[in-house]
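Visitor: pasting the sequence and the predicted coordinates here, then a few questions.
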Amino acid sequence: MGVTAKDIAAVTPATRDRYVDLLRVASLGTVIAGHWLMAAVSRDGIGNLLAVVPPLQVLTWALQVMPVFFFVGGFSHALSYRSLARRTDGGPLYAAFLRARLQRLLRPTLVFVAVWTATALAAQLFGGGGGRLSGAAFRLVTQPLWFIGIYLAMVALTPPLLRLHERCGWAAFAGLAAAAAAVDLLRFAGGVPYAEFLNFAFVWLAVHQLGFLRADGRIRRPGALAAAGLAAAVALVAYGPYPLSMVGMPGEKVSNMAPPTLALLAHGIWLVGAVELLRAPAGAWLARPRVWRRVVAANGVAMTAFLWHLTAMLAVYAAQLGLGIALPEPAGAAWWAQVPVRFLTAAALTCVLVGLFRRFEAPAASRPGRPGRPGRPTSAGSASRPSSPPPGSGARAALGTVLCLLGVLGLSSTGLGGLLEGHSATLIAFPVTAPAAIGMAIGGWLLVERSGTSRRVRLGG
């Protein structure tokens, strides 16, 4: 019998920072709700509600919470890497860290890609993929994968940047923020081609670095941080070349998201300060057993829900069309009236999809009958001992991570339409096709999975 969320919640150590788990769930949940709200689907295709009603773009200052997820990632990666370093008895630590962190991320992602690739191929082979709506769906469904590609980079760069943080503290964050500002100067003032793509690294790494500072208890004045970030974001949007929306808009010349800008970094800083201000009251709420059980349960399926939430939304619109129910004009009175029904139906379908695919998110070591399963206590002498990879596997795992990163980002850019026609998109400065992107992702995953587990790891104590 499998271990339940109740079992895991019951053995949660008192030292665990439960608020971080809540932030992870809440940030992904907000992104999902934002995507459902922004999708303006009509018979002519899939648009963006924020383009239909531009004043609503101010909502992105609350709904664009992906910086919070990267902030939480920095915190978790710092703790995970340090814990693994304490337990590793020699051997390449880097490969062990990459493999441990990526397993739970890559498995459900590749299953998602496999299912949608098979669907896209079937639609193309049997003539069902040429419609305007279906074509838009095959492009849309992979777009959120950009987040997973960037997150892979955060994992890969954690060890060197954590060492930099331990030496320099806030100065390491300041250096990354300064680099992001310099990139925008080269982009907007200097007109340097392709310079803007460097901010895919600098902006998100700076937010990630704030997670390291959080892990060491060095964010002591969150109110000042929130105020400074908000003031900077407002000033940059009001007086600089930055748009109001903190998410990408169709047809815009400048996006705060792709590539990310200094304005998005300022937005992330104020969000980090704001969520830190809520830390104490949330802690008392999370101490309630029922609340904590729900957070644990949601954390166990958060990535699966994120991957499949657009599938659920598209299924709602497809059912509407299949039943002959007219799609109302986006942002009209009838459209807004249908929003609660669409949300509830999409949420129900997402739960069904999570039930089907959640098994791929569970780490191998956490499945029934495997050593280390939560709820199966063992003594210190008989506890399961993880392994660390043999020499040389660090480079292999790093190469695999880079291939996965490029593959996932490439697939996010190309979508899954036109698989048999060789449809391509530009990834930074290079053309990439969906089959090539899928090949890179699978090849990278195999390299990470086969990075080896020959050296034993001793338990601390």
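Guide: Perfect, thanks for sending it. Numbering: from 1, shown residues only.

Visitor: please count neighbours and contacts with C-alpha atoms only from this point.
Guide: OK.

Visitor: quick one: the strands in this structure?
Guide: Ranges of strands in the chain, per DSSP state E, are 39-42, 45-48, 387-388, 424-427, 430-433, 455-456.

Visitor: which of the ones you listed sits closest to Leu262?
Guide: strand 424-427 (21.3 Å; CA to CA).

Visitor: roughly how far is that closest one from the heart of the chain?
Guide: Put simply, strand 424-427 sits 21 Å off its chain's centre (CA atoms, centre = their mean, to the nearest Å).

Visitor: one step back: tell me the most buried of the strands of the chain?
Guide: strand 387-388 (a mean of 22; mean count of other CA atoms under 10 Å).

Visitor: check which helices and strands that strand sits against.
Guide: helix 93-125, strand 455-456 (3 or more CA pairs under 8 Å, 6 or more residues apart in numbering; DSSP states H and E).

Visitor: distance to Val432 for these - can I get that in CSV?
Guide: Converted to CSV, the helices and strands packed on strand 387-388 look like this (distance: least, CA to CA, whole Å):
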stretch, distance to Val432
helix 93-125, 16
strand 455-456, 38
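
Visitor: pick the most deeply packed of the ones you listed.
Guide: Stretch with highest mean neighbour count among these: helix 93-125 (a mean of 19; mean count of other CA under 10 Å).

Visitor: output the contacting helices and strands for that helix.
Guide: By 3+ CA pairs under 8 Å, 6+ apart, helix 93-125 packs against helix 66-87, helix 145-168, helix 302-322, strand 387-388, helix 393-414, helix 434-449.

Visitor: other SSEs contacting the third one?
Guide: Spelled out, that is helix 302-322. Helix 302-322 packs on helix 18-38, helix 93-125, helix 333-357, going by 3+ CA pairs under 8 Å, 6+ apart.

Visitor: of all these, which lies closest to Thr414?
Guide: Among these, helix 93-125 sits nearest to Thr414 (CA to CA), with 12.2 Å.

Visitor: quick revisit: a markdown table for the helices and strands packed on helix 302-322, including distance to Leu140?
Guide: Converted to a markdown table, the helices and strands packed on helix 302-322 look like this (distance: least, CA to CA, whole Å):
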| stretch | distance to Leu140 |
| --- | --- |
| helix 18-38 | 11 |
| helix 93-125 | 12 |
| helix 333-357 | 16 |
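
Visitor: wait, which of these is closest to Ala395?
Guide: Comparing the helices and strands packed on helix 302-322 by CA to CA, helix 93-125 comes nearest, at 7.6 Å.

Visitor: just the angle between that closest one and helix 145-168, please?
Guide: Put simply, helix 93-125 runs at 170 degrees to helix 145-168, going by axes from the mean of the first three to the mean of the last three CA atoms, to 10 degrees.

Visitor: what angle do helix 93-125 and helix 393-414 make?
Guide: 30 degrees.

Visitor: can you put the strands of the chain in CSV and add distance to Ala122?
Guide: Putting the strands of the chain into CSV (distance: least, CA to CA, whole Å) gives the following:
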stretch, distance to Ala122
strand 39-42, 23
strand 45-48, 21
strand 387-388, 42
strand 424-427, 19
strand 430-433, 18
strand 455-456, 45
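
Visitor: take this one as well and set it beside the first:
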Amino acid sequence: MREVIQRIDAATPHHRDRALDALRALAILGVVLGHWLVTALVVDSGTVHAASPLQRTPELAPVSWAFQTLAVFFLVGGQVAAKSYASARARGTTYGRWLGTRTLRLFRPVAALLVVWAVTAGTMLASGVGYDNLHALLKLVLSPLWFLLVFAALTALTPLVSRLHPLWPLVVVIHVDIIRLGLDGPARLGWINVAAGWLVPYCLGTAWSRGDLRSRTTGWTLLIGGATATALLVLLAGYPAAMVGVPGAGISNLDPPTLAAVTFGLAQCGAALLLLGPLRRVLVRSAAWAAVALVNLSAMTIFLWHQTAMMAVTATGLLTGRTLPGLHTRPDGTQWIIARLLWLPVFAVALTVCWAAFRTYEQRRQGRTTVVREGRPSRTGEAHRA
């Protein structure tokens, strides 16, 4: 292990900002842990359906504040994409080639997931599994893909939005919410916020790539301003306190994104900027950096397969013929949360199996992902390039 850690450290270019990779890793792991904590598969009279502990215990809403970290991912994504595009232009790389390279890294792992689940769904149908049960499972697997579609679209628009001020999409979100929620406008209008809402942190990232947002004052302004605005929206304007979707709720902060979700994301972006200094100091240590680098190498694999891992453990538990607490029982109290926490290491083991099977679809072929070659760092540290 010590040798692997040393190789990863040696293969990392000196100019690489390790804190960016740490923020991305924290964002991905936050989403994974959040889904595992607030999503349950419950079997009632032979029918499977998803449930959430937030339905019956809304006081657990602060859990969603800690693990709904998508805004940080879009912040880092905007920063990295803008810098990457500027560097590509300087080298004379065409827009099409630049975009093709970046989207291939996203969608090759997605293709593997879709193929596996297409075969699985066909097998389940042939074996007599009902459409309702299959729909409940596929929804858990496929619903996170909306995030990748939005991220890919914003990446494609990077040359256009790289100089767009974040206030413009924020103004769009405000007006959309006023019309659809305040004036009883058409609900479908909210889907404008799917682009506008996530464009806010993405634009903050592109501004960051130009050298803005570097002062701690900016970080504190975003954190305090975003947190204050979110609190006011929840307490006075009737927005849900949970920053994730809750089955059966009248309004979801994520489906589509609301103004509260966007202001909450601004607070998260401010916290992320303030964490840069401490993260850089911690990641000087080779072991800490190796852990971050390994997560980033398989970030999409982890994100895409974490729900499958949870469902695999749940289905395996059914083979015991018992209703296991925290796995098959209704998420209706503190006892369920405690039991679910005990299942998290088992989910992690199942996810490790998925990672071992499918990580090659995300990582480049072995000849180009070797961390060191003959005792020397690889050509350009490709194994750790975002």
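Guide: Nice, I can see it. Not measured: the values here are computed from a predicted model.

Visitor: TM value for the aligned chains?
Guide: Comparison of the two superposed chains (TM-score structural alignment, normalised by the length of structure 2) gives a TM-score of 0.88, and 362 aligned residues with a CA RMSD of 2.2 Å.

Visitor: closest to Arg187 of structure 1 out of the helices and strands packed on helix 302-322 of structure 1?
Guide: Of all those, helix 18-38 comes closest under CA to CA, at 28.3 Å.

Visitor: quick one: the closest one to structure 2 mean distance?
Guide: When structure 2 is overlaid, helix 18-38 of structure 1 sits 0.7 Å from its aligned residues on average, using mean CA distance after the TM-score superposition for structure 1.

Visitor: run through who's touching that helix.
Guide: Identification of contacts with helix 18-38 of structure 1 by CA atoms under 8 Å, 6 or more residues apart in numbering yields 48-50, 63-66, 68-69, 72, 279, 282-283, 286, 292, 295-296, 298-299, 302, 306, 309-310, 313, 339, 343.

Visitor: which one of the strands of structure 1 lies nearest to Phe147 of structure 1?
Guide: Nearest of these (CA to CA): strand 424-427, 14.6 Å.

Visitor: hang on, the earlier thing: which one of the helices and strands packed on strand 387-388 of structure 1 lies nearest to Pro363 of structure 1?
Guide: Comparing these by CA to CA, helix 93-125 comes nearest, at 5.7 Å.

Visitor: tell me which of the helices and strands packed on helix 302-322 of structure 1 lies nearest to Arg221 of structure 1.
Guide: helix 18-38 (17.5 Å).

Visitor: returning to what we had before: out of the helices and strands packed on strand 387-388 of structure 1, flag the one nearest Ala319 of structure 1.
Guide: helix 93-125 (16.8 Å).

Visitor: okay, now Arg15 of structure 2: neighbour count?
Guide: Actually, residue 15 of structure 2 is His rather than Arg. 6 (other CA atoms under 10 Å).

Visitor: that one pairs with which position in structure 1?
Guide: Using TM-score structural alignment, the equivalent of His15 of structure 2 in structure 1 is Thr15.

Visitor: just Ser209 of structure 2 next, same as before
Guide: So, by TM-score structural alignment, Ser209 of structure 2 is matched to Ala215.

Visitor: residue contacts, the spatially closest residue to that match that is not a sequence neighbour?
Guide: When the adjacent residues along the chain are set aside, Ala215 of structure 1 lies closest to Phe75, with 5.2 Å between them (CA to CA, 6 or more residues apart in numbering). Taking CA under 8 Å, 6+ apart, we find Phe75 of structure 1 in contact with 208, 210-215.

Visitor: Thr380 of structure 2 too?
Guide: 11, 13.

Visitor: so Ala242 of structure 2 makes contact with Ala66?
Guide: No. Taking CA atoms under 8 Å as the definition, Ala242 of structure 2 is not a contact partner of Ala66, at 10.6 Å.

Visitor: neighbour count: these two, which is higher?
Guide: Ala242 (23 against 14).

Visitor: that one -> structure 1?
Guide: Using TM-score structural alignment, Ala242 of structure 2 pairs with Ser245 in structure 1.

Visitor: so how far is Ala383 of structure 1 from its match?
Guide: 51 Å (CA to CA, to the nearest Å).

Visitor: on that earlier part again, how about the helices and strands packed on helix 93-125 of structure 1 in a markdown table, adding distance to Ile269 of structure 1?
Guide: Shown next, in a markdown table, are those (distance: least, CA to CA, whole Å):
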| stretch | distance to Ile269 of structure 1 |
| --- | --- |
| helix 66-87 | 8 |
| helix 145-168 | 17 |
| helix 302-322 | 24 |
| strand 387-388 | 36 |
| helix 393-414 | 25 |
| helix 434-449 | 32 |
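
Visitor: tell me the most buried of the ones you listed?
Guide: Taking mean count of other CA under 10 Å, helix 393-414 is the most buried of these, at a mean of 25.

Visitor: matching residues in structure 2 for it?
Guide: Residues of structure 2 matching helix 393-414 of structure 1: none, counting by TM-score structural alignment.

Visitor: let me know which of the helices and strands packed on strand 387-388 of structure 1 is the nearest to Leu411 of structure 1.
Guide: Per CA to CA, nearest to Leu411 of structure 1 of these: helix 93-125, 9.0 Å.

Visitor: report the angle between that closest one and helix 66-87.
Guide: Using the same axes, to 10 degrees: helix 93-125 of structure 1 against helix 66-87 is 140 degrees.

Visitor: just the helices in the stretch 151-300 of structure 1 please.
Guide: Counting by DSSP state H, counting those that start in this stretch, one finds helices in the stretch 151-300 of structure 1 at the ranges 170-184, 199-215, 222-239, 262-277, 279-286, 289-299.

Visitor: and the angle from the third one to helix 262-277?
Guide: Following the same axes, to 10 degrees, one obtains 150 degrees for the angle between helix 222-239 of structure 1 and helix 262-277.

Visitor: enumerate the positions of helix 222-239 of structure 1 that are buried.
Guide: Within helix 222-239 of structure 1, the residues that qualify as buried are 222-223, 225-230, 232-234, 236-237, counting by 16 or more other CA atoms under 10 Å.

Visitor: show me what that helix is packed against.
Guide: helix 262-277.

Visitor: what does the helix it packs on contact?
Guide: 61, 65, 67-68, 71, 177, 180-181, 184, 203-204, 206-207, 222-230, 232-233, 236-237, 242, 246, 256-257.

Visitor: go on, stretch 335-355 of structure 2?
Guide: In contact with stretch 335-355 of structure 2 (CA under 8 Å, 6+ apart) are residues 36-37, 53, 298, 301-302, 305-306, 308-310, 312-313, 325-327, 329-331.

Visitor: and Arg139 of structure 1, which of the helices of the stretch 151-300 of structure 1 is closest to it?
Guide: Among these, if distance is taken as CA to CA, the winner is helix 199-215, at 21.3 Å.
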